[in-house]
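**Student:** One predicted model, sequence on top.
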Amino acid sequence: MDILTQIEQGVLTITFNRPEKKNAITQAMYQAMADALRAAEQDNTVRAIILTGQPGIFTAGNDLEDFMKNAASIANPSAVPPVYQFMRALNECGKPVIAAVSGAAVGIGTTLLLHCDLVYLADNAKLSMPFSQLGLCPEFASSMMLPRMAGYQRAAEKLLLGENFSAEEAMQLGFVNKVLPADELLAHARAVADKLVALPAKSVRVTKALMRQGQAAQVQDVMNAENAHFAAMLGAPEAREAFTAFFQKRKPDFSQFD
């Protein structure tokens, strides 16, 4: 299975499990994660959630073949395709979510971290939000949340250029709790999850809700606006050139576009 889920001693672990494709995410994988998060909300035995991948790869972002195959549905946000279901489920999750990231975290692999309560990176982590490079725009409310966390100029550098940045840079941007040696990452995340499980569940949920009060609705509004732009840009010539260049393994040429 491309998404593994395991509940053990109060902790739900959701694992990207498609290493042969660098954990590139399909719509089926988004659906599986959305369903797992919703189920966890209703399961009183689950008191903390970990999102992780393999030791050398978190996720390469969207599987572009699957993405283009499902472009019509993705370009219709009102249909609530699986990717948007996952975004909403993570944004609305009332239980603490911990991300444990090793290796590459591309696109949504980085933007989803902005919605996690605790984020731990391996020292080999490489993050990026290459939406501009694909003729697209930010997603998952990153256009609002990253400037708030990092400041406008530092967020602009990451979102406008879309270039890779290191675990240490991510720490400086303000959305990472700790950078660890890769071989210590998952054990540390699990130890933190165990601490949360040992606390009164209601206290943890209410504390999270208070810290995020008002934010969930605002995030959803920004996501809706981003999704509308994203959907329109997905069918535009710039995106077609970017995706064609990707599949042809060449550099895209955007000089013909205004």
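**Tutor:** Nice, thanks for sending it over. Numbering: from 1, shown residues only.
**Student:** can we go C-alpha only for contacts and neighbour counts from here?
**Tutor:** Fine.
**Student:** how about the strands of the stretch 1-150 of the chain, start to end?
**Tutor:** Assigned strands in the stretch 1-150 of the chain, in chain order: 3-8, 11-16, 48-52, 57-59, 97-101, 104-106, 118-122, 126-128 (criterion: DSSP state E, counting those that start in this stretch).
**Student:** which helices and strands does the fourth one pack with?
**Tutor:** To tie it back to what came earlier, the one meant is strand 57-59. strand 104-106 (3 or more Cα pairs under 8 Å, 6 or more residues apart in numbering; DSSP states H and E).
**Student:** what sits up against the strand it packs on?
**Tutor:** Contacts to strand 104-106, defined as Cα atoms under 8 Å, 6 or more residues apart in numbering, come from residues 56-61, 125-130.
**Student:** now that strand: how far from the chain's centre is it?
**Tutor:** Remark: strand 104-106 is offset 9 Å from the chain centroid, using Cα atoms, centre = their mean, to the nearest Å.
**Student:** mind listing what's buried in it?
**Tutor:** 104-106 (16 or more other Cα atoms under 10 Å).
**Student:** do stretch 228-248 as well
**Tutor:** Of the residues in stretch 228-248, 229-231, 233-235, 238-243 count as buried by neighbour count, 16+ other Cα under 10 Å.
**Student:** Which single one of the buried residues of strand 104-106 is nearest to residue 68?
**Tutor:** Taking Cα to Cα as the measure, residue 106 is the one of the buried residues of strand 104-106 closest to residue 68, at 17.2 Å.
**Student:** now the helices for the stretch 51-200 of the chain?
**Tutor:** Under the criterion DSSP state H, counting those that start in this stretch, the stretch 51-200 of the chain contains helices at 64-69, 71-74, 82-92, 108-111, 142-150, 152-161, 167-173, 185-198.
**Student:** Which of those sits closest to residue 249?
**Tutor:** Across the helices of the stretch 51-200 of the chain, residue 249 has its closest neighbour in helix 64-69 (13.1 Å, Cα to Cα).
**Student:** distance between the closest one and the chain's centre?
**Tutor:** In terms of Cα atoms, centre = their mean, the centre of helix 64-69 is set 18 Å apart from its chain centre.
**Student:** Take this one as well and set it beside the first:
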Amino acid sequence: MTGITLRHEGATLVVGFDRPDKRNAITVEMYGELAAALDRAEADPAVRVVLFHGTDGVFTAGNDLRDFLENPPDGPDHPAFRFIRTLASANKVLVAAVDGPAVGVGATMLLHCDLVIAARTAQFAFPFINLGLVPEAGSSLLLPRLAGYHRAAALLMLGDSFDAETAREIGLVSRVVEADALQTEALALAARLAAKAPEALRQVKSLIKSPRHEVDTRIVEEAELFMHRLRSPELREAIDAFFAKRQPDFSRFA
């Protein structure tokens, strides 16, 4: 596999983003591997918890933009959308250990995790607007419920990065720890969860999650807009600016 590592720690499936030369940016191939790993975890009674983590002080910088533009989503079966749906519908407990950047899908996926531990050095961003895009993964529904409308609007309309303490304040992160303790704390938390009564744990998760049909509907609505935005001149300007290492100029767009 390329860019994704999988290992078992007792009843925990540990899923790593491991593409440090690209800041763990996610390719289409990686999305397919992630979705397949979650499907296998759902079907495996020996797996009770899934733990996501990054590599070398980076969770993930989000989509690999060059790969994403070469293989853009063109329907609901695209690996990126398949991963999002699998994540959103997971019955197993999902935990994330975040250090360094968690950008784009690296931040929106956390809205579907049950517990998130962050290092103090973690940085989060929902930068879709800066690329002329709309939010994804149900974040336009889930983030306002979590953080309140005005804070969610600021995060999604400005696309600024924010630190671990802010993430904890708005409820995106459940706990902040020192960077050198992150992996140990996350594995210990996953082990505690894995030791709970499994059926009861699944039922607790089902009870406290947002109504499933609302999330599913919003994911589809966002995906349709997202695919349309990928063909927009605003996105082209944002991508050209990104690779030219300059600020995008949207002044000519109405």
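**Tutor:** Sure thing, it's come through. Note that the structure is predicted; figures quoted are calculated from it, not measured.
**Student:** Which of the buried residues of stretch 228-248 of structure 1 sits closest to residue 99 of structure 1?
**Tutor:** Looking across these and measuring by Cα to Cα, the closest to residue 99 of structure 1 is residue 230, at 25.3 Å.
**Student:** any idea how far residue 30 of structure 1 is from that closest one?
**Tutor:** 17 Å (Cα to Cα, to the nearest Å).
**Student:** thinking again about what came up before, most tightly surrounded among the strands of the stretch 1-150 of structure 1?
**Tutor:** With neighbours taken as mean count of other Cα atoms under 10 Å, those reach their highest mean count in strand 57-59, at a mean of 28.
**Student:** Reformat the buried residues of strand 104-106 of structure 1 into JSON lines and put distance to residue 208 of structure 1 next to each item.
**Tutor:** As requested, the buried residues of strand 104-106 of structure 1 are exported to JSON lines (distance: Cα to Cα, whole Å):
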{"residue": "104", "distance to residue 208 of structure 1": "28"}
{"residue": "105", "distance to residue 208 of structure 1": "25"}
{"residue": "106", "distance to residue 208 of structure 1": "27"}
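**Student:** With respect to residue 49 of structure 1, which of the residues you listed is nearest?
**Tutor:** So of the buried residues of strand 104-106 of structure 1, ranked by how close each gets to residue 49 of structure 1 (Cα to Cα), first place is residue 105, at 18.5 Å.
**Student:** what do we get in structure 2 for that closest one?
**Tutor:** Matched to structure 2 by TM-score structural alignment, residue 105 of structure 1 sits across from residue 102.
**Student:** cool, residue 88 of structure 1 as well?
**Tutor:** Per TM-score structural alignment, residue 88 of structure 1 is aligned with residue 85.
**Student:** ok so, going back, would JSON lines of the buried residues of stretch 228-248 of structure 1 with distance to residue 113 of structure 1 and secondary structure be doable?
**Tutor:** Below are these laid out as JSON lines (distance: Cα to Cα, whole Å; DSSP: H, G, I helix; E, B strand; the rest coil):
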{"residue": "229", "distance to residue 113 of structure 1": "22", "secondary structure": "helix"}
{"residue": "230", "distance to residue 113 of structure 1": "20", "secondary structure": "helix"}
{"residue": "231", "distance to residue 113 of structure 1": "22", "secondary structure": "helix"}
{"residue": "233", "distance to residue 113 of structure 1": "24", "secondary structure": "helix"}
{"residue": "234", "distance to residue 113 of structure 1": "23", "secondary structure": "helix"}
{"residue": "235", "distance to residue 113 of structure 1": "27", "secondary structure": "coil"}
{"residue": "238", "distance to residue 113 of structure 1": "27", "secondary structure": "helix"}
{"residue": "239", "distance to residue 113 of structure 1": "25", "secondary structure": "helix"}
{"residue": "240", "distance to residue 113 of structure 1": "28", "secondary structure": "helix"}
{"residue": "241", "distance to residue 113 of structure 1": "29", "secondary structure": "helix"}
{"residue": "242", "distance to residue 113 of structure 1": "25", "secondary structure": "helix"}
{"residue": "243", "distance to residue 113 of structure 1": "25", "secondary structure": "helix"}
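**Student:** tell me the contacts of the residue nearest in space to the middle of structure 1?
**Tutor:** Computing the C-alpha centroid of structure 1 and ranking residues by Cα atoms, centre = their mean puts residue 112 first, at 2.2 Å. With Cα under 8 Å, 6+ apart as the criterion, the residues that contact residue 112 of structure 1 are 87, 140.
**Student:** For the helices of the stretch 51-200 of structure 1, state which one has the densest average packing.
**Tutor:** Greatest average neighbour count among the helices of the stretch 51-200 of structure 1 goes to helix 108-111 (a mean of 23), per mean count of other Cα under 10 Å.
**Student:** what sits up against it?
**Tutor:** If you take Cα under 8 Å, 6+ apart as the criterion, helix 108-111 of structure 1 is touched by 58-62, 127-129, 139-140, 142.
**Student:** go on, stretch 226-235 of structure 1?
**Tutor:** 71, 74-77, 135-141, 239-240.
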